[in-house]
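Trainee: Just a sequence and a predicted model for now, questions to come.
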Amino acid sequence: MQPRKLASFWLLAPVVLLMLGALYQLNSSSPDLETSAPATTETIRLTVSAAASLQTAMEALDPTFASAHPTIEVNYNFAASGTLQRQIEQGATVDLFISAAPKHMDALQGKNLILKDTRRNLLSNSLVLVVPQDSTLKIREFRQLTDPAVKRISLGEPRSVPAGQYGVEVFTNLGILPQLKPKFVYGNSVRNVLSTVESGNADAGIVYATDAQISAQVTTVTTAPADLHTPIVYPIAVMAASVHPEAAQIYSKFLTSKAAQNVFSQYGFSPSE
């Protein structure tokens, strides 16, 4: 090799070595870059069975919860509390249950179907007498339902619809239940009762104040005195068979938050004492 070519080789050698070293470091660092990449977060689908009277308020809360917990998708099953209770007893996959009466939650708790230490009282409500908005009947209080002019009274089926159960208590304590029974038109949920009155297929109906509030097609005649019926309380609990108990508790805690309670109050609910 000539002296000039030899000198050029030795001048280029360090550059070549630096390039080879850089390539080696880049290749060796690639696995670390791959392992540090964020994993894809899967959506948790939560099943919530809730009393029919809660539907409008809970659906209004969806955007707030979704914004705070984007990986938790809440799927609702709204129906009469007794119906939901039976579904859970028969093995339905439910993460969280909200009843419109303690007795349905008590039944599940007695069968160890509730996750320990997750039960709490969420809300309270009141019971009202409603008539169609265009009614010509001069009904002003519950005792007037005995009037022969009142032919049909819509009431939730007492064994499965808590509002119906509370209504029977009111009529019993007023001493007018036997006179009213022949007039009853039973509904399978409190919203079904409301629809029956709205359509004019009943002269009057017994619903929650929260249901009457969302309807422009009924008029609230009077509110049942609290001492005429069992306190209307909505208990909430995570189910023992919940597929996502942690997410269910997150949602349960959200419903008791100040922000959620403010929304519930807008729909006529009160915090449970």
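Mentor: Happy to help now that I have it. Everything numeric in this text was worked out from a predicted model, so none of it was measured. Residues are numbered from 1 along each chain as shown.
Trainee: okay, CA-based contacts and neighbour counts for the rest of this
Mentor: Will do.
Trainee: I'd assumed residue 119 was in contact with residue 240.
Mentor: No - with contact defined as Cα atoms under 8 Å, residue 240 and residue 119 do not form a contacting pair (11.2 Å).
Trainee: where along the stretch 1-150 of the chain do the strands fall?
Mentor: If you assign secondary structure with DSSP state E, counting those that start in this stretch, the strands in the stretch 1-150 of the chain sit at 44-51, 72-79, 96-98, 120-124, 127-132.
Trainee: Next one for the comparison:
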Amino acid sequence: MRLFLILLIGLVSLTACSNDPNDSFIKSTEETHLLLAATSSMSHVLPDVIEAFEEENPYITITVDYGPSGELAQQIQQGAPVDLFISGNQEWMDMLADQSMIVADSRTNFATNQLVFAGTAGEDVSISSLEALQQGTFDKIVLGQPETSPVGTYAKQALQSANLWEPLSDSFLYAKDLAQVVTFIESGKVDAGFVYYSDVIETDRVEMIFPVDSELHNSIEFPAAITTISTNHADSNRFITYLKSDEAATILEEHGFNRE
């Protein structure tokens, strides 16, 4: 009987300490706090997604740190105590995966978006393609830093594919991240810039001029994953699973994203 009790206690201890993301059936009975590092392009939609998730999981609280995907990935690389990471592209998630800094089985794509060329609301602009930018209609075009901001990376890819990156380079103004791009357009400090469709529908101060041909750039996908630094893989995996749910998809679509 004593041996049986020792084995039973040991099994319970191992189960409670498991970091396997597939152990999502293990439900914590204590308050859990998770830190999520997320691309700034999700700053409008994630609060609603998290609120709905926390209503279903009242013992879990999620705090979000928004920023350019590249900077967030580098912070995780340097040991930031992050449980979950949502990137605005695959490149930065790949970097962390190559360094074994995310739980491979937890990685999932849960949303997509559309790159658009947009300007300050109320301006009368009648162009419909990247090629028309060569007409010199815009003196200042803002885009995110291609090195760290995915929306800037996609914009650069599209412009390079259209052979416009060099010809228009004198017109470019670089912003730290997507949020700053939107702010510049809203304020009228620039003539136009590259944002996502989801940004246009979140403000009445920005209008889409034309959608960018999606074949000119990599697919705009939003991957999420659990970091290997996280000490709570089970509850982190609950959130990953929720991102793929019908409830989350409805919220994402309301904010201009598409379900993966």
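Mentor: All right, it came through fine. Note that the coordinates shown come from a computational prediction; the quantities given were computed from them, not determined experimentally.
Trainee: about what we covered before: just say which of the strands of the stretch 1-150 of the first structure is most tucked in.
Mentor: strand 96-98 (a mean of 28; mean count of other Cα atoms under 10 Å).
Trainee: mean shift of it relative to the second structure?
Mentor: Average distance between strand 96-98 of the first structure and its aligned residues in the second structure, after superposition and using mean Cα distance after the TM-score superposition for the first structure, equals 0.6 Å.
Trainee: That strand corresponds to what range in the second structure?
Mentor: On the basis of TM-score structural alignment, strand 96-98 of the first structure is assigned to residues 84-86 in the second structure.
Trainee: How about stretch 49-61 of the first structure?
Mentor: With the alignment judged by TM-score structural alignment, the segment of the second structure matched to stretch 49-61 of the first structure spans residues 37-49.
Trainee: which residues are in contact with that stretch?
Mentor: 64-69, 72, 82-88, 177-179, 199, 202, 243, 248, 251-252, 255 (Cα atoms under 8 Å, 6 or more residues apart in numbering).
Trainee: Kindly give a single ChimeraX line that selects the buried subset of these.
Mentor: The ChimeraX command for the buried members of the contacts of stretch 37-49 of the second structure (criterion: 16 or more other Cα atoms under 10 Å) is given here:
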select :64,66,67,68,69,72,82,83,84,85,86,87,88,177,178,179,199,243,248,251,252,255
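Trainee: right, and residue 217 of the second structure touches residue 162 too?
Mentor: No - under the criterion of Cα under 8 Å, residue 217 of the second structure lies out of contact with residue 162, with a separation of 10.1 Å.
Trainee: quick one, which of these two is more surrounded?
Mentor: Neighbour count, other Cα atoms under 10 Å: between residue 217 of the second structure and residue 162, residue 217 has more, with 18 against 12.
Trainee: how far away is the aligned partner of the more buried one in the first structure from residue 173 of the first structure?
Mentor: In the superposition onto the first structure, residue 217 of the second structure corresponds to residue 229 when matched by TM-score structural alignment. With distances defined as Cα to Cα, to the nearest Å, the gap from residue 229 of the first structure to residue 173 of the first structure amounts to 8 Å.
Trainee: Ok, residue 143 of the first structure next?
Mentor: In this view, residue 143 of the first structure and residue 173 of the first structure are 11 Å apart by Cα to Cα.
Trainee: Let me see the contact set for the nearest residue to residue 166 of the first structure once chain neighbours are set aside.
Mentor: Closest residue to residue 166 of the first structure in three dimensions, ignoring its sequence neighbours and counting by Cα to Cα, 6 or more residues apart in numbering: residue 229, at 5.7 Å. By Cα under 8 Å, 6+ apart, residue 229 of the first structure lies in contact with 166-167, 169-170.
Trainee: how do those look in the second structure, which are kept?
Mentor: Shared with the second structure under both residues aligned by TM-score structural alignment, their matches' Cα atoms under 8 Å, the contacts from the contacts of residue 229 of the first structure are 166-167, 169-170.
Trainee: Put together a markdown table for these, with distance to residue 123 of the first structure on each row.
Mentor: Putting those into a markdown table (distance: Cα to Cα, whole Å) gives the following:
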| residue | distance to residue 123 of the first structure |
| --- | --- |
| 166 | 16 |
| 167 | 19 |
| 169 | 20 |
| 170 | 21 |
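Trainee: what residue of the first structure matches up with residue 175 of the second structure?
Mentor: Per TM-score structural alignment, residue 175 of the second structure is aligned with residue 187.
Trainee: looking at it, that match is touching residue 157, isn't it?
Mentor: Yes - using Cα under 8 Å, residue 187 of the first structure is in contact with residue 157, at 5.7 Å.
Trainee: ok, now how distant is the residue nearest to residue 166 of the first structure from residue 126 of the first structure?
Mentor: As judged by Cα to Cα, residue 229 of the first structure and residue 126 of the first structure stand 10 Å apart.
Trainee: Which neighbours do these two have in common?
Mentor: Jointly contacting residue 229 of the first structure and residue 126 under the rule Cα under 8 Å, 6+ apart is no residue at all.
Trainee: rewinding a little: residue 111 of the first structure: which of the strands of the stretch 1-150 of the first structure is closest?
Mentor: Of all these, strand 96-98 sits nearest to residue 111 of the first structure, with 14.6 Å by Cα to Cα.
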